[in-house]
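> below: sequence and its predicted model.
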Amino acid sequence: MVVGDVTTGTDVLVIGAGPAGYVAAIRAGQLELDVTLVEKDAYGGTCLNHGCIPSKALISATDVAHEARYAEEMGIHADPDVDFGEMVDWKDDIVEQLTGGVEKLCKANGVDLLEGTATFVDENTVRVSHDGDGQGSETVSFEHAIVATGSRPIEIPNFSYADEPVLNSRQALALESVPDSLVIVGAGYIGMELASVFAKLGTDVTVIEMRDSILPGYDDDLTRPVRQRADDLGIEFEFGYTASEWHEHGDDGGIRVLAERAATDGGVAAGETTDTGDALSLEADSVLVAVGREPVSDTPDLAAAGVETDERGFVETDSQARTSTEHIFAVGDVAGEPMLAHKSSAEGAVAAAVIAGEPAAIDHQAIPAVVFTDPEIATIGLSEAEAIDSGFETVTGQFPFQASGRALTTGESDGFVTVVADAEAGYVLGASIVGPEASELIAELGLAIELGATLEDVASTVHAHPTLSESVMEAAENALGEAIHTLNR
């Protein structure tokens, strides 16, 4: 302990107030434990302040403008005037409302809030350093700790986020004006979501991706409608390249981004237009690096508490979120893939329950993954290939949104719903959706997996008409050979 420190104690110390940490803290408070929550930045973490919420706000706002501008087939002729400053203010108001709500909920559930950066001293003590001159620090002893320090954008060589033209996702979402041109490094979910936002705002967007397609890890049939929509928006792609460096170019503050051929086995997709040489040069106002995220496991000095991490920096945990130090838990992004806010919250609730002595364990079999591109992609459970590899004899059903009356009336009919089930018993094993409101529709199939529902259960559940959710029912009916509004397989 440092001389002059204030020393306090708590049953449960939670480090990080993102979706994992604040949920863990609130749940622990509900279970009548004494809880202290330490946050160095803002309540709600990256998700509420710099990621999920602000990005979805901008996606929604730009969708409204884009849909109005291109709704001629509905008899609507408009050319919306987008005030980006007002749009940003609206986005910030939403963030402020939600983060303020998190703080109020924590206090209402008896959680003690402590602002600062927590660093482990040993396996039962942390030191919390307060920001600002003369603020000092204090020592907190604990019986249990939950590490929920989250993740941060990966920085690649020669592209420092300290340089003004180089942006990470957080900085891109905080821009005060729309760039005329933007190079995006990485065609994963962050890169593709923001590519769509800025393209709809009128930015000339070029995406550099080292692999041969967008959204690596997703099947081609799911990404194809997204790629087509991106092409329609005028987004350019350069596959098979890695960004190598950038430098200032011209007198107007522009930059030139250089890229080199990627050393990958995948090569470049057939039919793609790329530079014929080994290097690529692109001019832009800014460059957004969106190549993924890494765990924030270095700042808390986990080694001082005996907490082990793997070679990538993720904290190793068991099915109850325990680390190598039994009374210390880790939840959320810092505890490994998938880095999803809803997965993080579920783990936070489990950790709190375990500490309170309740039976709880993490079950990752039915965690949805959603990409808020245009159109959206959502998956859950096993794909057909994964189910077969796991030893199942499968049956699949699919329903196209082009056969959905509700989808057609919204003007968004690209995509489909696919359901995968065990052929013998009919249990739903997984599903994938690309199309309108995929992020909402996937919940029904997640519930089906959790409850052990069968194709017949889903198909025999009466769905309201006309709705997009009927497509889920029809996909299940298609797997049974009973679909009405599409040809059965």
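Looks like it arrived, so ask away.
> going by C-alpha atoms from here, please, whenever you check contacts or count neighbours.
Fine.
> count of neighbours near Val205?
Other residues near Val205 come to 26 when the count uses other Cα atoms under 10 Å.
> what's the host helix or strand of it packed up against?
For Val205, the element it lies in under DSSP states H and E is strand 204-209. Applying 3 or more Cα pairs under 8 Å, 6 or more residues apart in numbering; DSSP states H and E, one finds that strand 204-209 contacts strand 181-185, helix 189-200, strand 236-239, strand 241-249.
> give me every residue that touches the closest residue in space to Leu233 that isn't next to it in sequence.
Leaving aside its chain neighbours, Leu233 sits nearest to Ala199 (6.3 Å; criterion: Cα to Cα, 6 or more residues apart in numbering). Residues in contact with Ala199 (Cα atoms under 8 Å, 6 or more residues apart in numbering) are Val205, Leu233, Gly234, Ile235.
> the third one: which element?
When secondary structure is defined by DSSP H and E, Gly234 falls outside every helix and strand.
> was I right about Val370 contacting Ser439?
Yes - if you go by Cα atoms under 8 Å, Val370 and Ser439 touch, sitting 5.9 Å apart.
> intersection of neighbour lists for those two?
Counting by Cα under 8 Å, 6+ apart, the residues touching both Val370 and Ser439 are Glu376, Ile377, Ala378.
> could you count how many residues lie near the last one?
Each residue near Ala378 was counted by other Cα under 10 Å, and the total is 24.
> residue contacts, it?
Contacts for Ala378 (Cα under 8 Å, 6+ apart) come out as Pro368, Ala369, Val370, Val371, Ser432, Ile433, Val434, Ala438, Ser439, Ile442.
> quick one: which helix or strand includes the residue nearest to the fourth one when sequence neighbours are not counted?
Nearest residue to Val371 in three dimensions, chain neighbours excluded: Ile377, at 5.1 Å (Cα to Cα, 6+ apart). Taking DSSP H and E as the criterion, the element that holds Ile377 is strand 376-381.
> measure how far that strand is from the centre of its chain, please.
The chain centre lies 12 Å from the centre of strand 376-381; the measure is Cα atoms, centre = their mean, to the nearest Å.
> need the residues that contact whichever helix in the chain runs longest.
Identified as the longest helix of the chain according to DSSP state H is helix 84-108. Contact with helix 84-108 is made by 22, 25-26, 42-44, 48-49, 53-54, 57-58, 61, 112-113, 174, 176-178, as judged by Cα under 8 Å, 6+ apart.
> pull the number of nearby residues for the closest residue to Val147 other than its chain neighbours.
Once flanking residues are discounted, Val147 sits nearest to Ala330: 4.5 Å by Cα to Cα, 6+ apart. Neighbours of Ala330 under the rule other Cα under 10 Å: 32.
> Ala330 contacts Ile146, correct?
Yes - Ala330 lies in contact with Ile146 (Cα under 8 Å); the separation is 5.4 Å.
> ok, and here's another one to check against it:
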Amino acid sequence: MANSTFDIVVIGSGPGGYVAAIRASQLGFKTAIIEREALGGVCLNVGCIPSKAMINATHLLHKAQHDFKTMGLNIKGGIDVDMPTLVKWKQSVCDKMSGGVKQLLKGNTVTIISGMAEFKSSKEISVKTAEGTDIITGKHFIVATGSRPIEIPGFPFDEKDICSSTGALAFDEIPKRIVVIGGGYIGLEISSYLRKLGTEVTIIEANTSLLAGVVDPECAQVVTRKAEKAGIKVIYGAKAKNQKKTKDGFEVTAEVNGKDEIFKADKILVTVGRRPNGDQANLKAA
């Protein structure tokens, strides 16, 4: 693309970005959208949509295991879970929706650019692509760069054993035990689907309640009761300090009421929040 000029350039193709790009084009502006990963952003690819897909699938599993018999529906030999196939199905859902975003953008004559954008000035950005670096000039820019998981000291993400939500939605096998650091909505969603698969789930939460500061306390109480009924163990007032690899998994050390306690796990999920990606776009130059 080398050097190109647009009326409006949207950086980021999540639900905020792609809708803005489509509307801008519909209003007659020459519009481009820049995405460094898959169209649709975190929500469609590694967030809202895949988590709901896994929750829905495991909800069906739970009903089959616990409700079908009372309806006279007997499954001979029981039900087993093929985790790689489940993850592949989840990915197909995401790919279909991401493809839908691509068609919407193309159908509304939005130019799609794959790469990493960085501001050079208030009217110019550079985009690192697979082929090199392009310079894009725009009259106006919409920054919709989304967010990324917060990594905490002592728990570096490898997205295999120590995971953010991204890795936890792509396990190749069902973990027997998982320690979830953070009792917000992301941690609870993943805890929910894993618990229905039979995983022993322990949530380490620094506050005195789940979803603290996220929803009304009465709503949080409803969610807490459901989590406890499902067999999810929650440790309140706890701060994760470090982890140690052992021959049979991990030992997570957390400070609970002033004393260190150890929790064993096969996988560790860190969901203490997300931080904006704007710092990666060199906004100071704009």
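Received it, and whenever you're ready, just let me know what you need. Please read all numbers here as calculations on a predicted model, not as lab measurements.
> and the TM-score between these chains?
TM-score for the superposed chains, counting by TM-score structural alignment, normalised by the length of structure 2: 0.94, backed by 282 aligned residues with a Cα RMSD of 1.6 Å.
> re the thing from before, pull up the gap between the residue nearest to Val147 of structure 1 and Leu302 of structure 1, please.
With the distance defined as Cα to Cα, to the nearest Å, Ala330 of structure 1 ends up 11 Å from Leu302 of structure 1.
> can you check Glu32 of structure 1 too?
The gap separating Glu32 of structure 1 from Leu302 of structure 1 is 27 Å, by Cα to Cα.
> looking at the two, which one has more neighbours?
Neighbour count, other Cα under 10 Å: between Glu32 of structure 1 and Leu302, Leu302 has more, with 20 against 12.
> what residue of structure 2 takes the place of the more buried one?
Aligning on TM-score structural alignment places Leu302 of structure 1 opposite Leu283 in structure 2.
> what helix or strand is the closest residue in space to that match that isn't next to it in sequence on?
Excluding its sequence neighbours, the residue lying closest to Leu283 of structure 2 (Cα to Cα, 6+ apart) is Phe119, at 6.1 Å. Element membership of Phe119 of structure 2, judged by DSSP H and E, is strand 116-121.
> okay, now Asn207 of structure 2: neighbour count?
Using other Cα under 10 Å, Asn207 of structure 2 has 16 neighbouring residues.
> the residue most distant from the middle of structure 2, which is it?
Distance from the centre of structure 2 peaks at Gly72, with 38.0 Å (Cα atoms, centre = their mean).
> got the contact list for it?
Per Cα under 8 Å, 6+ apart, neighbours of Gly72 of structure 2: none.
> what does Ala353 of structure 1 align to in structure 2?
So Ala353 of structure 1 corresponds to nothing, using TM-score structural alignment.
> in three-state terms, label Ala353 of structure 1 for me.
Secondary structure, DSSP: H, G, I helix; E, B strand; the rest coil: Ala353 of structure 1 is helix.
> so how far does the next helix or strand after the strand holding Phe119 of structure 2 sit from its counterpart in structure 1?
Once the chain leaves strand 116-121 of structure 2, the next helix or strand it forms, by DSSP H and E, is strand 124-129. Mean deviation of strand 124-129 of structure 2 relative to structure 1 after superposition (mean Cα distance after the TM-score superposition for structure 1): 0.6 Å.
> strand 124-129 of structure 2 to strand 116-121, inter-axis angle?
Between strand 124-129 of structure 2 and strand 116-121, the angle comes out at 160 degrees (axes from the mean of the first three to the mean of the last three Cα atoms, to 10 degrees).
> for Glu219 of structure 2, give its distance to Arg195 of structure 2.
For residue 219 of structure 2 the amino acid is Cys, not Glu. 21 Å.
> Lys63 of structure 2 now?
Distance of Lys63 of structure 2 to Arg195 of structure 2, given as Cα to Cα: 13 Å.
> how about Lys233 of structure 2?
Per Cα to Cα, Lys233 of structure 2 is found 10 Å from Arg195 of structure 2.
> which residues are common contacts for these two?
Residues touching both Lys233 of structure 2 and Arg195 (Cα under 8 Å, 6+ apart) are Val201.
> if we can go back for a sec, now the very next helix or strand once past the longest helix of structure 1 on structure 2. Mean distance?
Per DSSP H and E, the first helix or strand lying C-terminal to helix 84-108 of structure 1 is strand 111-115. Aligned to structure 2 and superposed, strand 111-115 of structure 1 gives a mean residue distance of 0.7 Å (mean Cα distance after the TM-score superposition for structure 1).
> now the angle from strand 111-115 of structure 1 to helix 84-108?
Angle, strand 111-115 of structure 1 to helix 84-108, by the same axes, to 10 degrees: 130 degrees.
> report the distance from strand 111-115 of structure 1 to the chain centre.
26 Å.
> just stretch 167-186 of structure 2 next, same as before
The answer for stretch 167-186 of structure 2 is 11 Å, by Cα atoms, centre = their mean.
> ditto for stretch 5-22 of structure 2
On the basis of Cα atoms, centre = their mean, stretch 5-22 of structure 2 sits 21 Å off its chain's mean C-alpha point.
> swap in stretch 140-148 of structure 2?
17 Å.
> same check on stretch 220-233 of structure 2?
With Cα atoms, centre = their mean as the basis, stretch 220-233 of structure 2 stands 22 Å off its chain's centre.
> what does it correspond to over in structure 1?
Using TM-score structural alignment, stretch 220-233 of structure 2 lines up with residues 223-236 of structure 1.
> and what of stretch 171-184 of structure 2?
Against structure 1, stretch 171-184 of structure 2 falls on residues 175-188 (TM-score structural alignment).
> can you get me a residue count around the aligned partner of Arg256 of structure 1 in structure 2?
Structural correspondence for Arg256 of structure 1 with respect to structure 2 (TM-score structural alignment): Glu251. Under the neighbour criterion other Cα under 10 Å, Glu251 of structure 2 is assigned a count of 20.
> and His249 of structure 1, how close does it get to Val257 of structure 1?
For His249 of structure 1, the distance to Val257 of structure 1 equals 9 Å [Cα to Cα].
> what touches both of the two?
Contacts common to His249 of structure 1 and Val257, judged by Cα under 8 Å, 6+ apart, are Glu283.
> quick one: which of the two has more around it?
More crowded of His249 of structure 1 and Val257, by other Cα under 10 Å: Val257, with 21 against 14.
> run through who's touching the strand or helix carrying the more buried one.
Taking DSSP H and E as the criterion, Val257 of structure 1 maps to strand 254-261. Residues outside strand 254-261 of structure 1 that contact it (Cα under 8 Å, 6+ apart) are 165, 183, 210, 240-249, 278-287.
> of those residues, buried ones?
Buried by 16 or more other Cα atoms under 10 Å: 165, 183, 210, 240-244, 246, 279-280, 283-287, out of the contacts of strand 254-261 of structure 1.
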